[in-house]
Structure formats: C-alpha cells, structure tokens
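Engineer: Pasting a predicted model and its sequence here:
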Amino acid sequence: MISRFNTVTSFGRVISVRGSLARVGILAPGEMPVSDLRATVGRFISIRCATTTTIVAMITEVTCEHQLSSDEYIATASVDLLGEISGGERAKFQRGVTNYPTIGDAVDLITAQDLRTVYAPSGSDQINIGNLQQDRSVIAYVDVEEMLSKHFAVLGSTGVGKSTSVSLLLNEILQARPNLRVFLLDVHNEYGRCFGDRALVLNPRNLKLPFWLFNFEEIVDVLFGGRPGVPEELDVLSEIIPMAKGIYTQYQNSDRIGLKRMDPRSGGYTVDTPVPYRLVDLISLIDERMGKLENRSSRIIYHKLISRIETVRNDPRYAFMFDNANVGGDTMAEVVSHLFRLPANGRPMTIMQLAGFPAEVVDSVVSVLCRMAFDFGLWSDGVSPLLFVCEEAHRYASADRNIGFGPTRKAVSRIAKEGRKYGVFLGLVTQRPAELDATIISQCNTLFAMRLANERDQALLRSAVSDAAANLLSFVPSLGTREVLAFGEGVALPTRLRFKEVPVHQLPRSEATIASVPSVAAGHDMHFVSAVLDRWRGATSNRDVPSDPGGGSDRPAAARLMTPVEAPMLQPSMGLDPDRFSLLKKPLR
C-alpha cells in the first residue's frame, strides 16, 4: 500500500480534503526521531504538493478512534489549511491556499527554515515581540501598520503578565513609529516609569482640564456625582449654559473691537459647543431667573442647582476642572496641545493616571478625553495619528447598557468604528472581555489572548476570532505567564508565542502619582491647533457662518482646515484679564 505514494519517509499523508480543512493519516514511527512523534494540537505541518508549493497547515485535532482499516496509520489528525510557501530559493509566504492538496500528498512537521519564512519580517514596520512557542529560535514579528490601523486588544486575567505585555508592545511601537502620538489611560498608576523621558505623566495634581470642555452630559454627571440628574434642574442648565457662553464671547468681542452689548441668547452656541464660559456668569443667570419667580416654592430648584455648582466648585478634588473657573480665558488650544503632544517636544506619549481622581468623575474625564481625541482627529483630517490605549476597557464600555456612563461608551465606540479614518487608533486592554461591549471588541482585528479562565470570556473570544485556526483557543485556559495566542491582521498566522523579557526599568508597577509638567507647546504648531479648533467649534454651533469662498468644499469656512497662509492669522487666546469683565461679577437683574 505504501508503494502507491511517495516513498520518502514522511510524518503522514493526506487522506481527505474539504474546503480549508483536511485530514492527515499519521504514519507509524519507523525511523523518525522521537521529537517528531509529538503530533499534537497547535503544531504546524507542511504539505508537499505536486507543484513547488508547500502548504502550511495547523493541527487542530488528533485522534485514533476512527482509524482506517489499514494498519498503516497509527492516528488521524484534522488540520486547517492556512497559507502557502512558494518561490523556490526566494521563498515567500502568503495567507490563503491557491493550490489544494490531493490524496496521498506527503505531510511533514514544518521545519525551522519554513517557520522563519512564514514569520520573516516583510518590511521596516515589523516589531519583535517574542519567540514562537513551537520553536524558540524563530522570532515572532508583528506588523505595526496592520495592528494599529485596524485596532488591537490585549486580553488576559490578572497576574498573567498583561501589563508587562502592554509595556513591551507600546515601547516597541514607539521605537518603530517615533512620530506616532500615544495616549494611555493608566487606571492603576502602574505605567509611569515604563517609558522614561518619552512620556508625559498627568494626574489630578498637574492636569488642567477646564470644566467648559465637558459637554452637557459630562458636566451633568460631574454636578450630580454620577447619579441621574433632576429633570427640572437639567432644563434650567440646558438653557443657561449657552447663554453663559454667549456672555463670555460678547464681552470678549466688545473689549477687542468695541461692540455694544448684545443679547447673549443670540450667540448661537449649543450646550455642547466647546467654548469658554465662567461659573460666575452661570450662577448670575440662574440667580436672575430665580429673582423673577413669584412663587417661593419654585425657587427651591434654583437654590439646589446653585448649591450643587458651588459644592463641586469648592471641592479641592475638582481643582483640575474648576481652577480659575471665574477668570476666563480660552485655553483650549493649550489644553489640546498639552494632552495630545502637539508638538511632542521629545515626549510623544501621554500617561493619564486615573487612580487619584474622584471616583464620581472618572467616567466623565475618560469621556472627555476619548471624545476630544476623536474630534481633533476628525477636524484635523487625521494629519497627526494618535494611538488611544484604554486600560480596563470593560469599565468604560460595558456590554450591559445599564452599567457605566453612556457617553463614555459612545466615545470609545466612535473611535473603534470610525477612528481609523481620521488617524485615531484604539488599543483595548481588559481582563474581562465578556463584560466589554461586543461591538467594540469586534472592531479590533489583532488580538493578543493571554490566559483566560472564565468560560464567558473564552466564549466571547471564540466568537471574535475569524481565523481558520480558532481551535487554538483551547489553549487559552492553560497558557503560562507571558504566553499569548496572537490572531488577526497584525501577525502572519495565528500563533502561540511567548513575549520576550522586558527590561527592569520598563516593568509596570503601582506607584504614587508622578508630577512632571513640561512647558506649554508654542510655535507654529499652536496656529495649526487653533485652526482645527475653529473647524471643531463651527461644527457644534448654529451661528451663521459664511460658506467656503473657494467653493471646494460644502463645509462652512469655520469648518475648513486653514491653509499655511491663513493659519498664522488665527491667534489663540492666551487668557483674559478678569477685571475687564467687572460687570459680570454682579447678578444680572
């Protein structure tokens, strides 16, 4: 019977083919080394076709329960056909199979040389993250472009080396892409020392995130401490905030060009337009309305609202939001430049340490940061790419719509669905993928799965992996520390690998918050930021804006990115003297 096939000693032979699947009869040991007898799940094999092509497949099942009647085979194995090596001396690997095997084709365990061909770096965008578990001499590379542009996720239970792996990936990405900006949400304050002088570390003590950058849902969440707002008070706020923005803008303009005072209602701002306003104006407007009420019982709503605002304003934990809340000054350009490293000034990465923030406002702060990251990418046409890494992602984008803060989930989801079009990439890190919104994780096309013991987490992972070798996931509960199954566009093949050792100074560890505030960005980049902000604001206000005189776009002029000639004409406001607005210190009666 053996004479019908290739007489060269082989590991086995193809006995059936169906689509991307095949079955292999494993031959009796013969003269094969003992090491070659370990035909088990996860090992790669090569199938020698009649052409010069070698098909690469992976064993997904081995059994001796359904052996053929002949004694020729000691077991049978099911394999997934993954790709093929062709090209002779200049061998090259490609995914997919163009030449299918036939019955009787010889099968061997893949050689180290073939593995190196499969995982050989195809360009400068490849980063070295570790070694194959099957053959430690073969380096595992990841394609940075594919990993970033189509988002990625790192999944794993606590204690499996997840944080260390994130540090490794981000350090390698920064080395390969020095001009890429990275923003990391550090939930447990453990990454502060992992990136040396390449990262700016922010925390409540050195962060300046003005309250007027929060949209309506976010500021309500802050004022009501994460609880649902009182409808009557929300109605008042939704009417008063746009008026407060109009008051600030009209006095700013009147001081500059001598305009008469106008009705603040005609400003055309919405509650979500990111322009400054002052708390003193907000409270004065509420007080003015309260003074016009004849029924004293109706004034309770206004008293409570003022009390909420004053309580939060005077809470020292909220100083990062309300510091200089009554001084004024349009600092949005400086804030955006500082947060998202424009220019980077040698520090392309921002680490936002969240452990020191009041628990009631963490969700709102994350929502603001995600939303601003996406909106800046949108209104800058993605000219400065940003990687937004979300640690403990299930906390902000829960699968249960009744848990968490809706705007935060919406902001993360927006980056996941549309961010790649505007140069905003997403990296998710979570220990409970089953609790993460399935729509969001489905947008991540490169997955690094470390040990997961929970059955629900494993089930979600199985549904998210589209590769033919999804059977590899049976290894997930038994993976060792630093071991990972890598799937998706960023890797050549679904692979079980081991992350390489991380230098001691890059190891994450919980620590006290680090205060390091560099000087505010200056130079021509500020004009670029200001031009983007003009478009951004124009998209969220309903003022009459002249059309683009160039006729090249249907966007209003305020929503059009300025040319290098126009950009220097837009000067950001660097702060205003509060004494100029003494009239606003008095209640409006």
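Structural biologist: Thanks, I have it. Keep in mind the model is a prediction, meaning the values are calculated, not measured.
Engineer: rest of the way, CA atoms for contacts and neighbours
Structural biologist: Fine.
Engineer: got a list of what Ala153 touches?
Structural biologist: By C-alpha atoms under 8 Å, 6 or more residues apart in numbering, the residues touching Ala153 are 427-430, 441, 444, 446-448.
Engineer: farthest-separated two in those residues?
Structural biologist: Thr430 and Thr446 (14.3 Å; C-alpha to C-alpha).
Engineer: right, and the helix or strand after the lengthiest helix in the chain?
Structural biologist: Among the elements of the chain assigned as helix by DSSP state H, the one spanning the most residues is helix 231-257. Downstream of helix 231-257, the next assigned helix or strand under DSSP states H and E is helix 279-291.
Engineer: chain center to that next one: distance?
Structural biologist: Distance, stretch centre to chain centre, for helix 279-291: 40 Å (C-alpha atoms, centre = their mean, to the nearest Å).
Engineer: who's in contact with the helix or strand following it?
Structural biologist: Per DSSP H and E, the first helix or strand lying C-terminal to helix 279-291 is helix 299-314. Residues outside helix 299-314 that contact it (C-alpha under 8 Å, 6+ apart): 223-224, 232-233, 283, 286-287, 290, 293, 318-319, 322.
Engineer: take the one below as the second:
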Amino acid sequence: MKTDITYLGRVINVNSASVEVEISKDIPSAAPIINGRLYKLGQIGTFVKFPIGNLTLYGLVSSVSNTPSTIDNIDYEPDYGSRFLQVQLVGEKLGNESFEKGIGTFPTINDEVHIVTEDDLKEIYGVKKNGHIEIGKHASSENLPVYVSLHNLVLRHSAILGSTGSGKSNTTAHIIKTVLDNGEGARLILVDTHGEYSSAFEGKAKVFKINDKTNPLIIPFWTMNFDELSFFLVGRPDGQEKPEDKQLRDKILELKKANATLLKAGAVDVGYITTDSPIPFDIKKMWYDFDREMNATYNHASDHIAANECLEEEGDPSILKPAKFQPHSPNNTAPYKSKKLTMYPYVGKIYSRLKDSRYSFMFNPSDYYDTTSENDIDHLLRNWIEHEQRLTILDLSGIPFELIDISVGLITRFLYDSMYWGRFEEYTGRNRPLLMVYEEAHSYLPRGEKNSNVYGYARKAVERIFKEGRKFGIGAMVITQRPSEISETILAQVGTFIALRLTNSGDKGTVQSSAPNNMNSLIELLPSLRVGEAIIVGEAINIPSRVRINLVEPRPSSNDPDLAKAWSNVFASKEDNYKSVVKAIREQKNINK
C-alpha cells in the first residue's frame, strides 16, 4: 500500500532486462527510518520489492538518475528533483513459500515498489539450513548472516577472485574452516603453490612438502602418461614419433608389463597394460640398459649380444653408474663399436634429469619407486585423502617452477581417476565427494600456453574436473588475482563466483561476462569494494549479494610485511649474513625458522 512506511514509488517502464522506477514525491526523506533502522534510498546494489497480490518480486538497484530513460514523459517535472531507479529483477517469493531465483511474472506499469527491509532480507536468506554454511554477513547489516549451499559450492564449482590485498587468502581459509566445522566426513585437498596455508591450519591439516621428514611430498614419475614422461625426460613434443621415441615407448611398456604380477595393490592382466598405465618400473635400469646398449663393444662385428660384450666392469643402475667396456678399435677389428645408436640423442638427457636433485621427489620416491618398494599408490592415495584431519595441503613451494604445471596435472589426474573408477565404492567417489582447491591458479591454468614453462598438463586435467567432475563426486575451486588469464573453459563451468575487489578493467570484464545471472550492476561495484568484502553470485547463493567475509585466525602467511616497523629497526652487518640464503638458492630449499 502507498501508505506503508516502506513505500518507495511506482513502475514507469518495463523491459526484458530491467524495470524503471520513479521514486514518489511524497517521501519526505532520502533516508527514512523504518523500525528503528536507517535506510538510504537509491543506493547501488540495494534491493527493492514489487508486491503483486500474493507474489513478491525482488530486484537489485543498478543505476540512479534524476531523469527518466524516456524524456517524453509528460508528467516529468525536472525542477522538482524527481529520482529514477533502474532495477534488475532477480527472484520472487510466493506467499509463505521460500524465495526462488528467476522471474515468472513481470511487474506492470504503475505497480508499487517498496523498500526491502532487514526483515525481508531475512526471509530471502532464511535461517541456516542443512547443507548450508555461513560465508559472512550481508554488507548492509552486520546482523544478517549469508548462507551458501555447500552442494552447489563444491560440485557446481566455484572461483575466488580478487586483486592482491583484497582478502582472497582470508576468504579461502574462512570457507575451508567453515566446511571442516560443518562436515565430519568432508575431504579437501588444497594445492598451495607458495606454502601460505599451513600456518592457518596448524593441527587441522595434513601438510605434504618436499623433503619434509614426516610427510614428504612424493609424486612418482611412473604416474605420468607416456607423452608427459617423454616430454619431461627428453623434450619430445606431442605427436612426434621418431625411431628413438618408439624405442623409448617399447622399453617402458616392456618394463611395466614385467611388473604386472608384482604389484602390491594386486596383479594386473598384461593385456590391459599400455605405456600410459600407472605401473611402477625402474627408470634408472631403463637408462642403464640404453646406455649399455649404446656404449658396449663386442668381440664380433655383427653378433651384438650380451655374451659377446667386451665388458670391463659392471655398472650399478641404482647409483647411475654405467657399465665400462674395452675401447672400440679404430680399425675394423675387435672390439667392435656398437651399432645400436638409436638412443644416442636421449641417453644424456635422461641421465641429466635423473641426476638433478630438484627432481628427487619424482625420481627417488623411496616408498613408491618400483615393485621392490614397500607401498603401491593405494597407500599414497590413502595418505592424501583418508586421514583424520580431512584437509590435505600439498605444499608445492619447493617444486621447481618449470615442474608446477606437470605436477598439478599429475596430482589432479590421479585424484580424478580415483574418483572416476571408485565412483560406486562406499568410502569414496559419489559416496564421499572431494573438493580440490587451486591457489594462484593463473600461473598454471592459463588461457593459452604462452609461457615456456606451462604446456597445458594442469589445465587439461583441471578442465576435466570442471566439465565432468560433479558426476563422480569431485568438485573444484580456483583462486586467482587475474581471472582474465584463466582458461575460458574453467570460467565457463564455474557455478559460483566470489569476487573481491578487482581494479583491472580486463579482469572485471572477464567476471562480468562469465558470471551467471547477468548481474552487471553488482559487478560494476568490484573496484570499490572494501578489503574482505565480496560480490557473490551464482548457484550456491539464493540471491546475488554483497558480503563481508569473516576474518580468520590464525591467518595464512600471505599478508604484507610490516614495512614501517621493519624499516625502523637497526640491522647489524655480519660476515655470516646471506650464507644461509645462498645455500637455500643453491639447494632450492626454503629456510625454516
């Protein structure tokens, strides 16, 4: 009714995209007080409602003007100071039923428009329901909690976006902690490329890190498919098949088939094994055999078999010590030089990879090296996703930058395959979903492989989760400060956007074009958001909202240093300074304090 204290004005224009509202001239104040609370009229991003009988439509104020969109309105009085609102409709509520997104009925000309009060917002957001978690407080009211659907947040995927210093790490930590507090059977894996989150979850997460004595991060080389392994070992590009590539493929297949009956997790039918099968084999023995075949000398010119070798000393594959042979004769006499030189371009490359200590987490995984090891990868899988803490942090800060792409790809594909092939098991798959969280996603999930260290291994694996994961119980969340650099396929499959302050126009445009519900007016607010404030749109939330994210303690170690305090200190110069820093650079290990 027009006599209600919430009465705002009337509808003067309706189209498929928005509704235009004229604020009533009879409203005495631009900031009325309703039930003891002050409301400011015409604020961008605030809500209004359209009561139509038993149906109430809700809309979001997208723009405010002192002139209507159609100047030919004969009742327009420019000197009176009339105000006009453009409103985007977002949902409706029928009688006492719950609020629903989407519009089935549009308002008509002269329909009443009312202010949405805090009580109205409580009806929209409701009380906490089963399967929902509190993500923060509504920006317009510290007393109004905002809930999101855990199912849609996880299985319909999500993205946390924001410029540096906007509160991304705090938002990520808050969501993870809230999920852990509300789900005893929850399982989350956080891919932490900078090692920021272990401090925020001390005692609440199992952290795997390279060279850690308790929980070392291990990614066995033999979990790579042939394209990945051959590219990493010898730089073989996709699609290439030179004679040495065929010999490498055949050798790997031979070694994997030889181990088929020796696997700790159970024997495998040899007929099903390919070079892509994740079966352990001794890669050092593979190098040793290639090197021996290439460098051996023989007593006979044509019969190059082991029995005719001119061997001086057996080597030791386990320490990469090659076999030694009598030097070949420069004349056409014994000892004869080997004719099997196909692998000459590759043997040195393979050796250099295996000797590089930075890659020991792949090539020297003592517990998962080959069939002589104590464990198979079922043990690794249980370590990662089946423990009492429920949150696993894979700290990749010690991994060489050029291996981040392939490491994330291997981790993702391994976990995806476990959920896919175990989707009907009672302890995993669809019966116990898994959330993958990818921090700093722009560095390894780019739109295109322009970076020489990013070849698309991670992107292809993560895209697979975004496209198909929900059917098998695996969801994903990406966190990035540069959404414009993220794979378009990933952004297109994101169901819920949690967008903090974004000042770059390209990044804001990416969110605007990717976000569901076409909430342009809210997205336009991104550059002006306060730290820790987010625009949330998508499937996990009842209605697009501006939300204050709760602060968490302890916080991730991503905050800025206290520059003023640091620079006010007096530092003594010592001869030992920087020795530990240089040692860390040389060993590629973090200095632990």
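Structural biologist: All right, it came through fine. Values in this document were obtained by computation on a predicted structure and should not be read as measured data.
Engineer: Fetch the TM-score of the aligned pair.
Structural biologist: With the length set by TM-score structural alignment, normalised by the length of the first structure, the two chains reach a TM-score of 0.77; 495 aligned residues with a C-alpha RMSD of 3.1 Å.
Engineer: top of the contacts of Ala153 of the first structure by neighbour count?
Structural biologist: Most neighbours among the contacts of Ala153 of the first structure, by other C-alpha atoms under 10 Å: Leu447, with 28 neighbours.
Engineer: Does Ile440 of the first structure belong to a helix, a strand or coil?
Structural biologist: Per DSSP: H, G, I helix; E, B strand; the rest coil, the local secondary structure of Ile440 of the first structure is helix.
Engineer: aligned partner of it in the second structure?
Structural biologist: In the second structure, the residue paired with Ile440 of the first structure according to TM-score structural alignment is Ile490.
Engineer: got a list of what its match touches?
Structural biologist: Taking C-alpha under 8 Å, 6+ apart as the criterion, Ile490 of the second structure is in contact with 462-463, 466-467.
Engineer: do Ala411 of the first structure as well
Structural biologist: Listed by C-alpha under 8 Å, 6+ apart, the contact partners of Ala411 of the first structure are 367, 370-371, 374.
Engineer: Try it again at 10 Å.
Structural biologist: For Ala411 of the first structure, the contact set (C-alpha atoms under 10 Å, 6 or more residues apart in numbering) comprises 366-375, 396-397.
Engineer: Residue in the second structure paired with it?
Structural biologist: With TM-score structural alignment as the criterion, Ala411 of the first structure matches Ala461.
Engineer: Confirm that that match sits in a helix.
Structural biologist: Yes - with three-state DSSP as the criterion, Ala461 of the second structure is assigned to a helix.
Engineer: Report the separation between the match of Ile440 of the first structure and Asn211 of the second structure.
Structural biologist: The span separating Ile490 of the second structure from Asn211 of the second structure equals 32 Å under the rule C-alpha to C-alpha, to the nearest Å.
Engineer: Ok, Val61 of the second structure next?
Structural biologist: Taking C-alpha to C-alpha as the measure, Val61 of the second structure and Asn211 of the second structure are separated by 54 Å.
Engineer: ok, those two, which is more surrounded?
Structural biologist: Legend: neighbour count by other C-alpha under 10 Å for Val61 of the second structure and Asn211, higher for Val61 (24 against 14).
Engineer: what about that one, which SS state?
Structural biologist: Using three-state DSSP, the secondary structure recorded for Val61 of the second structure is strand.
Engineer: pretty sure it contacts Glu524?
Structural biologist: No - the pair Val61 of the second structure and Glu524 fails to qualify as a contact (C-alpha atoms under 10 Å) at a distance of 11.9 Å.
Engineer: who touches both of the two?
Structural biologist: Residues touching both Val61 of the second structure and Glu524 (C-alpha under 10 Å, 6+ apart): 44-45.
Engineer: and Leu497 of the first structure, helix, strand or coil?
Structural biologist: Leu497 of the first structure falls in the strand class when you classify it by three-state DSSP.
Engineer: got the contact list for the counterpart of it in the second structure?
Structural biologist: When the second structure is aligned by TM-score structural alignment, Leu497 of the first structure is paired with Val547. Going by C-alpha under 10 Å, 6+ apart, Val547 of the second structure touches 135-142, 144-146, 498-500, 529, 532-536.
Engineer: can you tell me how far Val547 of the second structure sits from Thr171 of the second structure?
Structural biologist: For Val547 of the second structure relative to Thr171 of the second structure (C-alpha to C-alpha), the value is 11 Å.
Engineer: And the next helix or strand past the biggest strand by length in the first structure?
Structural biologist: Looking only at the first structure and at elements set by DSSP state E, the strand with the highest residue count is strand 73-86. Per DSSP H and E, the first helix or strand lying C-terminal to strand 73-86 of the first structure is strand 92-95.
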